[in-house]
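> With the sequence up front, the predicted model follows.
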Amino acid sequence: MAPTGELVHVKSLEIHGFKSFVDRVAFGFEDGITAIVGPNGCGKSNVVDAFRWGMGEQSPRRLRGKGMEDVIFAGSEQRSPVGMAEVVITFDTSDGQAPPAYAAFQEIQIARRLYRSGESEYLINKVPTRLKDVLDFFRDTGIGTRGYAIVEQGRIAEIVSARPEERRGLIEEAAGISKYKARRHEAERKLAGTEQNLLRVSDVLGEIKRQIASLERQARKAARFKRLRETQRLLELSLAFDERAELLAEIEESRRRAAEFSDELAGREAKLGEKEAALEQHRVELAERERIVMSESERLFHLRSQIKELEGRISYGRRERGSLLESSESRGREREQLEKQLRESEEAQARLEDELRAVTSALEADGAAMGVADGEVRGAEEALRAVEAERDAASHTLVEHLTLIARLEDRLAALGDRREEVDRRLRSTDEQVEVHQSEAARVDSDREALEEGLRNLLADRDALMGKLREAANQKSAADTELESARDALRGARELRETRRARLQSLEELIERREDLGSAARHLLEGATDRSGLRGLLRDSVRIEPGYERAVEVVLAGAAEALVADEPASALAAIDALRAQSAGRGAFVVASGRSEPTPGIVPLGTPLRSHVTPGPGYESLFDRLLRDVNCVDALREVVDVYGAAPPCTFVTRAGDLLTASGVLQGGAGSSEPGALVRIAEVRQLREQVAELDRRVSGLELRSRNAEEAAAAA
């Protein structure tokens, strides 16, 4: 970069957490032309955006983003998001051609930081500064964020087709005129404001002259008011002391009750653990009983099937027994008929044998009349043959009958055997029926017992199902608690990382003493003899939280001063700084004449009561903060004392009214002072420690919720 008037050369560019550069990356620029090449999407344009952002660009659109927080690395699948983006541009001014305000430096370092919380910082040579100072620096070099120094795609065509007014702006910036125009506009605004202030002062003076008499009456009233206010203050202090004693007693009682509640909570947690163990045991018992119920149900079904089968067999046996009895009775009747026919056949055979014996005896007795009776004999023979034929027929019939009788007897015997078998089977069936009836009775009793057990098991199952539903509700609540714990843990971790990044940045700033001037760093780093110098004034005091801004305003530049034992030590240090061209320094002499204690001012509280100096620094702070009271608002002081108060008044916000009538206040600088920065570091340490404890508690809560969800 070679603007008109001064010549500065970009030596290096450091990027950390800016867009795609999550890790700290340093670019070195040697003499000649430096080119950055690479494929699309590798971050070449991000380097140009880093230059533009480090030079103070405030428009996110010119940085290809929707909001300024888009420049902070937002994380990826492999890397988590960071809490800060930082760009450091280093210029080489070793040839002495630099803006006049920085001519004594060999290098000029411009740094810009942006935190995810929205806070931003600007540093020149590691000293916190304002955006205006950064813009003024680049105006002194003729370079701007929207000038010709950065030429991007389409910029040349835009310059060629620009209107004369736009070309004039580029030429003025290249010629270094734009800074003077900006300063002229700023001076004109200040002059206009000063004229308005003078008009208001004239009006106020005229009004004050008219109100002198009224002010004298008000002064008398104010004096009376001061006396009454002091009396009221003493009474309020007495009441506050009594209230403090009561509050301490209440605090002690609250601590005792908190301890009791903690013990009770531990006991209830133990009972909850026991109930959860009992619930698990009931769940196991329910599963076992359900298995027993299923087994007994299967057994009951099997027994009922056996009972139905036995009842069918008994019914079949009874039907078979009835058919066998009927068959036996029919066979008995048939046997009686056959026996009757056999007796008739035997009687007929006996009659025929008698007739045959009669004929034979007649033949033997009447042999003589054989011849006579040949015919009769032949007839008798024929009759005999007929009778024999009839006898043969009767014998055949008798044989058939005897065969039939034998068959019938065999059949009767078989029927008898079958009857005996049937009787035996009937007796066995009756016994089985009795056995099965007793078995059925026993099964019925077992079934009733099983049904009763089943009812009990169902009742237990219903109870356990209720507990199971309760456990399901507990699981749902545990899942909700787990999700809530994870969300709270995620938020706490993000907040802790943001606070930790801010704390590390401030600690690094304080540790490297980058917030100090070059003279103070020169003396503290041992570049010269430090005999008689104790250290920084800000390191020797602890301020009550909330009063840092007030103390810083009262001390003004002394807040970053070095403490010297004697005036000679401070003068020697100033001579050394002048001899070594190390800059200008501020010193506070610890030794000094003790001033008399001022009178009591009833309005406000002494600022010294909110400050705790280190050992050996008490008299120094008594002298620095003498006649300084802290009030809630300066309007009350002005209403009571007007523009000439008896002492200096300051508010916690930093508004100041000195005893000489000088009023200071307003929005103030965006950059915090040394005391505010140290207080912020202390507060951030406490917050980070508290967030660590909170994260640990939330991690424990999350683990407990996961265990509860898994157990449920």
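The structure has been received and is ready for your questions. Residues are numbered from 1 along each chain as shown.
> going forward, measure contacts between C-alpha atoms and count neighbours the same way
Fine.
> Make sure residue 535 is indeed in a strand.
Yes - assessed by DSSP: H, G, I helix; E, B strand; the rest coil, residue 535 belongs to a strand.
> do you know how far it is from residue 676?
Distance, residue 535 to residue 676, by Cα to Cα, to the nearest Å: 18 Å.
> Same question for residue 442.
Look at residue 442 and residue 676: by Cα to Cα, they are 94 Å apart.
> Residue 535 and residue 676: which has the busier surroundings?
Taking neighbours as other Cα atoms under 10 Å, residue 535 and residue 676 compare with residue 676 leading, 20 against 17.
> Touching stretch 241-256 from outside, list them.
For stretch 241-256, contacts defined as Cα atoms under 8 Å, 6 or more residues apart in numbering pick out no residues.
> Figure out how far it is from the centre of its chain.
Distance, stretch centre to chain centre, for stretch 241-256: 37 Å (Cα atoms, centre = their mean, to the nearest Å).
> and the nearest residue to residue 120 once chain neighbours are set aside, helix, strand or coil?
In space, residue 120 comes closest to residue 114 once its chain neighbours are excluded; the distance is 4.3 Å by Cα to Cα, 6 or more residues apart in numbering. The three-state assignment at residue 114 reads strand, by three-state DSSP.
> Tell me, how many residues neighbour residue 397?
So residue 397, with other Cα under 10 Å, has 15 neighbours.
> which element is it on?
Secondary structure assignment for residue 397, by DSSP states H and E: helix 374-511.
> Next: residue 88.
Per DSSP H and E: residue 88 is located in strand 84-92.
> tilt between whichever strand or helix holds residue 258 and helix 374-511?
Using DSSP H and E, residue 258 sits in helix 212-365. Using axes from the mean of the first three to the mean of the last three Cα atoms, to 10 degrees, one finds that helix 212-365 and helix 374-511 are set 170 degrees apart in direction.
> need the next SSE after helix 212-365, C-terminal direction.
Next helix or strand after helix 212-365 toward the C-terminus (DSSP H and E): helix 369-372.
> Find the residue at the geometric middle of this structure.
The C-alpha lying nearest the average C-alpha coordinate of the chain belongs to residue 486 (Cα atoms, centre = their mean; 0.6 Å).
> Verify the contact between it and residue 704 for me.
No - the criterion here is Cα atoms under 8 Å, and residue 486 misses it with residue 704 at 11.4 Å.
> Point out the other elements, helices or strands, that the one helix or strand residue 549 maps to touches.
Using DSSP H and E, residue 549 sits in helix 548-555. Helix 548-555 sits against strand 648-651, helix 674-711, with contacts defined as 3 or more Cα pairs under 8 Å, 6 or more residues apart in numbering; DSSP states H and E.
> got another, please set it beside the one above:
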Amino acid sequence: GSGAGSDSFCVIQQGQVHALLQASPVERRALFEEAAGVSRYKASREESRRKLDRVDSHLGRLADLKEELDRRVQSARLQAAKAEKWREVQNQIKEARIDLMAHHWSEAQIAHVGLKARLAAIDSETVSDAPSHISEALGTLQDRVVKDESVLRESERAEAVLVQGLAAARSQIEREFQVMDASARERARTLDRVLRAHSRLAAGRLALGNEDQLLNEIGLEINRLTLRSAAQEIEGQRCKQALNQFRALQEAAQHENTNCVRELALLEKQWSAAQIETERNRTIVRQARMVAHRASEGLNEVNLVLADLNVNLEGARNRLEGARAGWRAEVEARDGFQAAVDHLAKQAQTLLLEKKGLGGRREVLEGLERSHEGFGAGVRDVLALWQADPAGPWRCVQGLLADHLKVRREYAPLLELALGERSQRILALDRSHVRAALGSISKPLDGRAGFLFPADEDDEDDDAFIPPPVHTGIIARAANLARCDHPRFADLPERLLGRVLIVRDLEAAFELLPLSCGYSLVTLKGEWLDADGGLSCGPLIVEAGVLSRKAELREVRERLAQIEGACREMERESATQAAMLRAAQERVGTLQQRIDQLAEKEQALSRQVDDHVSRLKGLETEAETGAREEQEALARLAHLVTESVVLESEKKKMAIRVSESADQASLQAIQLDQALEDVRQADRLLFETQTQLAEKQVVLSQVQMRRRTRTDEVRALVAEVDREETDARVEAIRSEKHHRALLEQLASLPEYYNSLLYAQELLSEAKIKHDESRRILVEAVHAQSDQAESRDQKSQQRQALELESARILMQLDELKRRAFDDYQFDLEADITNRSVPSQLDTDGAKIEDLRRQAQRLGTVNEEAVHELQELTERQRAFHDQMQDLQAARKGLLDLIDAANAEGSTRFLTVFHAVAGHFRDLFRKLFGGGQAELSLVDPANPLDCGIEVIAKPPGKDAASLSLMSGGERTMTAVALLLAVFRSCPSPFCVLDEVDAALDEANVGRFTDLLKEFSERTQFILITHHKRTMACADVLLGITMSEPGVSTRMAVKLDDWLGNGGAKVAA
């Protein structure tokens, strides 16, 4: 990593070259991501995606809750409408009954007033008509009647008291019913609070479930890390066991080597003894051969026959060998054809790899062409308008200057420098058309756009041709290096570049300046010298040039066309070689059949020879007695020779075993070092895993703390639910008490009715007694005059009127009580403020119809309206939450798109810059050749891998994995330095980067470092002497005395200036 911020790359650590060599294309992009600084965009994108998943999850849950709530709202809306209708009907019933009661109250009041008037009239007539002597005579009877009347009134009062008590009991029952209704409503409200508390409890438990889910995920991650740590510990133990095994094997190999050396010395002694014994037995064999020679003369005749047979056998074998030689020649020809086919296939593969690399480069260049990369905003606007409607107002546009100007690729940057901003000019045929097109656009262009028009024939040539000066530093006139393929603009190179010369270097340019005759000068390195002496210099960015890009695109397309032709030619050649290969295989098969026939003949002759040899052995058996001594001597000699050969073989084998055991010991030492490195790697991985495990455990503690908080909240909600349920149970108990009290009141009604019946019986008896007294009084005064009879009649009328008045008063009381008990309406106080309708429903038909309407509504929830309001509020809250989540989701998607766009732009910018530097550095390190960087998937630059295609001088193009070791290392170094050049730093630490380079490549590497050191200070950690030799200062640690370390520094300039004196720091 850089260690100095996202815009620098100042530390190239030890082993980074090896890691780059071993990296896959996907892993290799990490180097470019660090250089481009896009890691934060990828992290932001991943974090936004995780948040987007959570938002989608919340949206899904909210959608489910909203769907359920919509169903509840729909049901509540229907119940609320039903409750409203029921209340409306009940209000209509109430109004109709109150109107009817008011009507009855008014009629009863009118009747009671009339009765009181009639009673007053009768009383006045009775007082005026009653004579005094009748009063005296009838005093006794009147007293009796008065007494009976007093008894009657007492009975009536008792009856009235009982009636009032009954009315009070009924009123108490009605109030109990009202209390029960109020209790039921309170109980419903309590149950509603319980439901709301349950809802909050469910929400809390849902949140707690989310925390539990997160806790489980973290727990799974901790388990995974724990398992990984355990696996890494096991791997570490395995590596340590392997290390112990390798140590044991090394010790065993050393022990084996020692034993082999001892055995080799013992075999040397045995072989020397066997050689002495062999020389002694050879003397015995020579003596035995003299005896055997005399015995072999008798076998000459058989040997002559065997000689003839051997001649024939030799001829057969020669013919067989000739056939086999012809077969081998055909096989070699077949192998040659096969090698040719394989070579063509390899060349085709190389061309395909090159075609793939060039195809990727062509796609990049064509993508830049399609997006008009490098052009100004105004130029892009004009091109977009022209391409949108080629036959419209912009039909006079012929394209860009760069599209029609053809230049060689090596001169394209220099000509583009000479053209300047004119390289982005647009070719148009007519000025008036351009002026009209500019007037037709609705809004101004986003930037400036320049146009070039054909030269007018009538125009005077103000810039007459001036011959350039003669100088060896002039390469060519710039106008001669370009041509325009458009017939109307064929003079463009001369018009635009006629006064520009391409010169060798800046020194030649300054020499030509006094002789330039108005010419501007461009050096091959990109320095610009105006005709008036102005100088412009600096690095020339080839990749950013439009002409360079188009020239490279043309070369890439031409090379692709050449590769296509070469591929077709190779296909034809491959088909020809394949046909020749098949013919050679057929000839090989024919020769194989002839060889088989000759082999059969040779075997037949061999059998004849064997038969004659058998006869010869018979003869030899006859001569065996004479040759026994020679055979015994030869046997002993053969045994000694065999033993000597065996000892020699064993000695050689033992020497080989000694060498192998030494090599095995060396191999075991190497494996031991590798095992030590594996143990260190396992310990490092274990430490990283344990660090991650500790971080996850910290996160787990935080989540557990949040879960405990959630748990406390849920417990508080559970307590609240318990309290609400307790209140509901208390309310139910209270309602039960009122219900029992109501039952008790209903049970006391029969007693009131019995007492009332008894009082009515007493009243009837009192009335009978009173009637009897009045009858006696009537009989007593029957004889009186008509005045007494009239008085009696008036008294009866008065009594009837009093009874009627009492009945009307009771009716008025009943109406007043019913109106107040049923509707809390005071007839006596509020009737004066109420208007009675003209058409009154006196028969109750309307009330009965309204009652039937209320019954048809069925069971009605009177709290439905309140529930609907609460559900509507919750629905609105859910809607707001979903809108917030959808807005958050849109924001996350926009953030992801912005991160992808910015990351892609940054990555592609750095990638193209690194690719250009990589091509240059590759040529410098290899002294030529070509190298390209290509994206595996150009459509997905943020995630695809990066392929390295290199073509060293004199070799075919190949990927990094197919190159040799030295070439791969140098290519990786070139890539690292290309990244460093793209993200330069004032200083850079190179930690043993040259460890894998040989001496020749180290020299090229140090030469490149010297070039880089003009702008960057390098700190190298190295063991190569040639790398140390290129440094300005050497720093080291030495142990001047045991246990004491001393820092030493040597400046090579001071060393050379002081004649080799050492400078200590």
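Perfect, thanks for sending it. Note that this is a predicted model, so its numbers are computed, not measured.
> Give me the TM-score for these two chains.
Laid over one another, the chains give 0.36 as their TM-score (TM-score structural alignment, normalised by the length of the first structure), with 308 aligned residues with a Cα RMSD of 5.0 Å.
> picking that back up, who are the packing partners of the strand holding residue 88 of the first structure?
Applying 3+ Cα pairs under 8 Å, 6+ apart, one finds that strand 84-92 of the first structure contacts strand 9-16, helix 44-54, strand 107-115.
> count of residues packed around residue 555 of the first structure?
Other residues within reach of residue 555 of the first structure, judged by other Cα under 10 Å, total 15.
> Nearest residue to it in space, please, no chain neighbours.
residue 624 (7.2 Å).
> Now do the same contact list for residue 327 of the second structure.
So residue 327 of the second structure contacts 588, 591, 592 (Cα under 8 Å, 6+ apart).
> if we go to 6 Å?
The contact partners of residue 327 of the second structure, by Cα atoms under 6 Å, 6 or more residues apart in numbering, come to 588, 591.
> Could you do residue 570 of the first structure as well?
Neighbouring residues of residue 570 of the first structure by Cα under 6 Å, 6+ apart: residue 564.
> one more time with 8 Å, if that's ok
Residue 570 of the first structure neighbours (Cα under 8 Å, 6+ apart): 532, 533, 564, 587, 588, 589.
> can you put those residues in TSV and add neighbour count?
Shown next, in TSV, are the contacts of residue 570 of the first structure (neighbours: other Cα atoms under 10 Å):
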residue	neighbour count
532	17
533	21
564	24
587	24
588	21
589	19
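> With secondary structure and distance to residue 227 of the first structure added, can I get those in TSV?
Below are these laid out as TSV (DSSP: H, G, I helix; E, B strand; the rest coil; distance: Cα to Cα, whole Å):
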residue	secondary structure	distance to residue 227 of the first structure
532	coil	46
533	strand	45
564	strand	41
587	strand	40
588	strand	37
589	strand	37
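> Quick check: residue 854 of the second structure vs residue 823 of the second structure, distance?
Here residue 854 of the second structure is placed at a distance of 17 Å from residue 823 of the second structure (Cα to Cα).
> Could you do residue 918 of the second structure as well?
Per Cα to Cα, residue 918 of the second structure is found 99 Å from residue 823 of the second structure.
> more crowded one of those two?
Between residue 918 of the second structure and residue 823, counting by other Cα under 10 Å, residue 918 is the more crowded of the two (27 against 13).
> That one contacts residue 973, correct?
No - using Cα under 8 Å, residue 918 of the second structure makes no contact with residue 973, being 9.7 Å away.
> Pick the most deeply packed of the helices and strands packed on strand 84-92 of the first structure.
With neighbours taken as mean count of other Cα atoms under 10 Å, those reach their highest mean count in strand 107-115, at a mean of 22.
> Give the other helices and strands that that strand contacts.
Counting contacts by 3+ Cα pairs under 8 Å, 6+ apart, strand 107-115 of the first structure packs against helix 44-54, strand 84-92, strand 120-124.
> And residue 884 of the second structure, how close does it get to residue 55 of the second structure?
Separation of residue 884 of the second structure from residue 55 of the second structure (Cα to Cα): 10 Å.
> Between the two, point out the one with more neighbours.
Neighbour count, other Cα under 10 Å: between residue 884 of the second structure and residue 55, residue 55 has more, with 18 against 13.
> helices or strands next to the helix or strand hosting that one in the packing?
Taking DSSP H and E as the criterion, residue 55 of the second structure maps to helix 39-129. Helix 39-129 of the second structure sits against helix 786-823, helix 845-856, helix 864-926, with contacts defined as 3+ Cα pairs under 8 Å, 6+ apart.
> would a markdown table of those helices with distance to residue 719 of the second structure be doable?
Converted to a markdown table, those look like this (distance: least, Cα to Cα, whole Å):
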| stretch | distance to residue 719 of the second structure |
| --- | --- |
| helix 786-823 | 41 |
| helix 845-856 | 41 |
| helix 864-926 | 23 |
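> Identify whichever of those lies nearest to residue 229 of the second structure.
In terms of Cα to Cα, the element of these nearest to residue 229 of the second structure is helix 864-926, at 34.2 Å.
> Report all helices and strands that the helix or strand that the closest one is followed by contacts.
Going down the chain from helix 864-926 of the second structure, the next helix or strand is strand 930-935, by DSSP H and E. Contacts defined by 3+ Cα pairs under 8 Å, 6+ apart place strand 930-935 of the second structure against helix 300-370, helix 864-926, strand 946-951.
> Kindly reformat the ones you listed as TSV and extend each row with distance to residue 1002 of the second structure.
Shown next, in TSV, are these (distance: least, Cα to Cα, whole Å):
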stretch	distance to residue 1002 of the second structure
helix 300-370	29
helix 864-926	10
strand 946-951	20
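> Any idea which of those gets closest to residue 387 of the second structure?
Of all these, it is helix 300-370 that lies closest to residue 387 of the second structure, at 11.3 Å by Cα to Cα.
> what angle separates the closest one from strand 930-935?
Here helix 300-370 of the second structure runs at an angle of 60 degrees relative to strand 930-935 (the same axes, to 10 degrees).
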